[in-house]
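Asker: Structural data only, the sequence is not supplied:
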């Protein structure tokens, strides 16, 4: 069902062998070479090769992390009514984005730690989604193993200990599809194949790059969108198959790193600019597309499709296009009602332990961004739509 507007307050409390992907001839964020951009060659490895790769990743992870961090998170106990199915329950999920700091950083800002604590202890969502840029890579000579160990200690492990599934999508600083960052993508895949969330996967052949799963009847689809320009035809065909097979989902949420349209100042050209993708999302009644990279919160809408740009939790918050105010660091908390109605709000982060996380009021944000064919309206504004 399409999204309907309603404010929501959170519950406060009481290879190298890679099994599925080889990346060919891409450029880093900032542009693509060739008219067609990146081409993703999808291959199917043998079952034995998959097993060997998974075992190596798990062994390497076990050497770097405490034993409990290498295990999939156990689902939190649920107590629905006897006659209730998961699709009869509301789903609460949170979204975080761009948590990284300076290049090569292995530690995280106090605001990241406090936001994770707040989500775990106060909001207690059914799921947390990341729209990318978890580590500060995309540069040669960095210690990626140590960077990921720092991220897992600050973010992954607290969610795992709380039994909250954590679903990620790659950012350009995590696993850019640029050819020169091939090794970073390998590391990304190894790190997250050892930390698969306990969710009902719809298609995990290409996890953790692009994949799909359901939670309480809601479809979530991760896109591999780490470079500027449209997603490739192969991934688009895959997305169509997933959406076609899950038309009956209670709600549909697509998430990736690069946004469809400009949101923040200084990154106006760093977008997907993908009319075919947007048309497909509308064709299959996708409710919500989440994106990061622009480091500014904006709950936008084009027609019936909601386009939510995430603020950062790490370094480098930016101003929205046409605004003089830096977008506050924040997280998004969303609720999908049993009837499929989706509501969401952003809550400002703080570096103060147990500090306030005030809701960011929509009235403080521009009514629209951009002009002409790229115009995006705030999701509570009906004028002009």
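Answerer: Arrived safely. Keep in mind the model is a prediction, meaning the values are calculated, not measured.

Asker: can we go C-alpha only for contacts and neighbour counts from here?
Answerer: Will do.

Asker: what about residue 283, how many neighbours?
Answerer: For residue 283, the neighbour count with other C-alpha atoms under 10 Å is 12.

Asker: can you map out the strands along the stretch 201-350 of the chain?
Answerer: For the stretch 201-350 of the chain, the strands defined by DSSP state E, counting those that start in this stretch occupy 211-215, 218-222, 251-255, 288-291, 298-302, 305-309, 330-336, 342-348.

Asker: Kindly present these as CSV, with separate columns for mean neighbour count and distance to residue 148.
Answerer: What follows is the strands of the stretch 201-350 of the chain, written out as CSV (neighbours: other C-alpha atoms under 10 Å; distance: least, C-alpha to C-alpha, whole Å):
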stretch, mean neighbour count, distance to residue 148
strand 211-215, 22, 21
strand 218-222, 24, 20
strand 251-255, 24, 21
strand 288-291, 26, 21
strand 298-302, 23, 28
strand 305-309, 24, 24
strand 330-336, 24, 21
strand 342-348, 22, 25
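
Asker: Against which helices or strands is the helix ranked longest in the chain packed?
Answerer: Looking across the chain with DSSP state H, the single longest helix is helix 47-64. On a contact count with 3 or more C-alpha pairs under 8 Å, 6 or more residues apart in numbering; DSSP states H and E, helix 47-64 meets helix 67-70, helix 182-193.

Asker: That one: how far from the chain's middle?
Answerer: Distance of helix 47-64 from its chain centroid, counting by C-alpha atoms, centre = their mean, to the nearest Å, is 24 Å.

Asker: Please compare the first structure with the one that follows:
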């Protein structure tokens, strides 16, 4: 059938958010909007419920039976003249046209059951067509479609699949007929984008396959609400902006969706430099990786690098060509002690989507309001109830905090059945092998470091526990010495007391994972899945210990003991009852059928966790995990009789001999040419330039903290010395006399591997160090003063010294004895940092 476009008009922005959800979001989030770029025009929809007639087959027979091409039924020339014909919406519930959930109505009743019984028809097939001209196609950037379905749906345009919802089981079919999808309840609504390249002048065919998830499903539903062209001149519609953690505290990742196929990027600037939403010319740009999302739009991921502590940043995403999102602001926290929020299954859509969203928005508002300086949010998984449902993702992304607080998400069993999870969330250091159950589902174990804590996340949907163990061993072997604490997190709780506690898969994980946690010296394991709060006793492998001690207060692990915590629902979408049997591993368990969240405070000596009820902020549980300070190597005692005596024949050092100028002489290292620098080592952040004092303060990556590097300033390389940074990676260098105004490159290098880190900075005038300071070859001070100042260029440019920046305090020539003491202390600091928590 050919569709004639009507004069009906629909909003050009994404239509998948129901009115109730829009009301919840507008009320709870205020000015923050998921959709940020307005359309300049309102195009006439090409397909609508009211105007489009569909040919449809409801007999359960494969329309391509006997053909060598299983998709022959989607082709333009397929003969559907024997099919029925009607307008939507289509559906049935219990064989009738009434009672459909979610407020959806049935206009055309489908035959729900196979002839002679009450077994559901597995698959329904629909076809419609539309006439288009070459001029129309030339004026379109894309087409936006809005559909409602139950239980699974696949859409084809001219024989090419453009989108599939809950369709992972279809790959196992022989032919086109079978059961697929997720019978979670009411019909789902989704929006997707179609590339005009799939269309041609003349008649175009749209084909739809609709699936029941099982033979006893209570209802079936399909409605193609609209198909609307997007003008080539329209700005991009940018949505689903989400802030993710980075590989360490100097990074954040941003993910977003766009209906444009053009290249897009993230821009970053100091908030103080952004006026009226206008970004400065020196704002940093970070290109995105991208691909086609499950809803037909394009997903984008960009990593923001070179962030410094205690700084407010503004960012936006998009492009000059297609338009930008609104501006969002986040703040980095100070170094040292820090906190984060731990939340369990939001699972938007497990109840009623708008209600679940309201509960989730309330939890995030209460938690961030009570703990405004928190560093990030760690989610135990099941962000949504249906893996491909973009309406539910809208609910999860509704809180404004998802754009201003970085999130570390685990993948839950309700997230895994679609690639949408890994398109919406850009986690760092994701494994290409560990935690990847198959190519059709999302996943991948990952890790990151924040301050002195190593975080490791397993995709526990992958049942390969040995693979998870190997991944953790490798990460800890390579990065364990960079952290004092190790926290592992995954979705499927191994120590819980509600509905899932006795599931066969949980029993298997309980036997296999805890011994590995103890073996690897893990401190804390954070989990979800069972929609109940549980804190274990300290566990030595699978054995609870200290069970005769009070459960409140402080627990102090010894040897291989690990603490496990399971989070309750953070939205109130679903709760599970505590089972009546005794679980010997459970120290504290709580089910009050109200949303929870946990505030976690991390110091060098403890991890303090307080869990709250969102509704009234009453305390559910509080516990502090503590441990003694790391053993350290004592400094050498010069009076110790075991210390080798000084050789009396060695001539004493002449105290009047001036120290060697590290910028002169034949032993100076050779500078790495600028042409050999790569973006992989563009990791140095220049945080302040004090032109009056003639100093520069910079921060090196965590792995280089305390390392002695040879420092050069370019263009014409001048050696600045080999000073190490302090334990936080901060050092201050003195600039050479006569360094010209303009942009310069600072490089830290070693003889063994060449350039280790580099960044750029600017001078507004020729440097003129104070009288008595080293000249062009002078060494850096190595004071490691932390200015807390920021950079507007993601490590590539800096402003002059920020307000409150510390003045340079190094002396021009340290006496030899004092210099020797500094070397000793620096070495001792490195030894202390490298020690693990237990001897």
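Answerer: Structure received. This one's a predicted model, so the numbers in the text were calculated from it and none came from an experiment.

Asker: With respect to burial, which of the helices and strands packed on helix 47-64 of structure 1 scores highest?
Answerer: Of all the helices and strands packed on helix 47-64 of structure 1, helix 182-193 has the most neighbours on average by mean count of other C-alpha atoms under 10 Å, namely a mean of 21.

Asker: thinking again about what came up before, need the strands of the stretch 201-350 of structure 1 in TSV with distance to residue 169 of structure 1, can you?
Answerer: Shown next, in TSV, are these (distance: least, C-alpha to C-alpha, whole Å):
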stretch	distance to residue 169 of structure 1
strand 211-215	9
strand 218-222	6
strand 251-255	7
strand 288-291	10
strand 298-302	19
strand 305-309	15
strand 330-336	16
strand 342-348	20
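
Asker: Tell me which of these lies nearest to residue 358 of structure 1.
Answerer: strand 342-348 (5.4 Å; C-alpha to C-alpha).

Asker: Structure 2: matching residues for the closest one?
Answerer: Counting by TM-score structural alignment, strand 342-348 of structure 1 falls onto residues 607-613 of structure 2.

Asker: for the strands of the stretch 201-350 of structure 1, which one sits closest to residue 121 of structure 1?
Answerer: That would be, of those and by C-alpha to C-alpha, strand 330-336, which comes in at 14.0 Å.

Asker: mind checking how far residue 25 of structure 1 is from residue 116 of structure 1?
Answerer: Separation of residue 25 of structure 1 from residue 116 of structure 1 (C-alpha to C-alpha, to the nearest Å) stands at 36 Å.

Asker: sorry, that was for residue 108 of structure 1
Answerer: 11 Å.

Asker: and if you look at residue 350 of structure 1?
Answerer: 11 Å.

Asker: Run a quick neighbour tally on the residue nearest to residue 184 of structure 1 when sequence neighbours are not counted.
Answerer: Closest residue to residue 184 of structure 1 in three dimensions, ignoring its sequence neighbours and counting by C-alpha to C-alpha, 6 or more residues apart in numbering: residue 175, at 5.3 Å. By the criterion of other C-alpha under 10 Å, residue 175 of structure 1 has 29 neighbours.

Asker: Just confirm residue 175 of structure 1 contacts residue 185, I think it does.
Answerer: Yes - here residue 175 of structure 1 reaches residue 185: they are 4.3 Å apart, a contact under C-alpha atoms under 8 Å.

Asker: now for residue 514 of structure 2: what does it line up with in structure 1?
Answerer: Match for residue 514 of structure 2 (TM-score structural alignment): residue 278.

Asker: for residue 371 of structure 2, same thing?
Answerer: In structure 1, the residue paired with residue 371 of structure 2 according to TM-score structural alignment is residue 123.

Asker: Okay, the match of residue 514 of structure 2 and residue 262 of structure 1: tell me how far apart.
Answerer: 14 Å.
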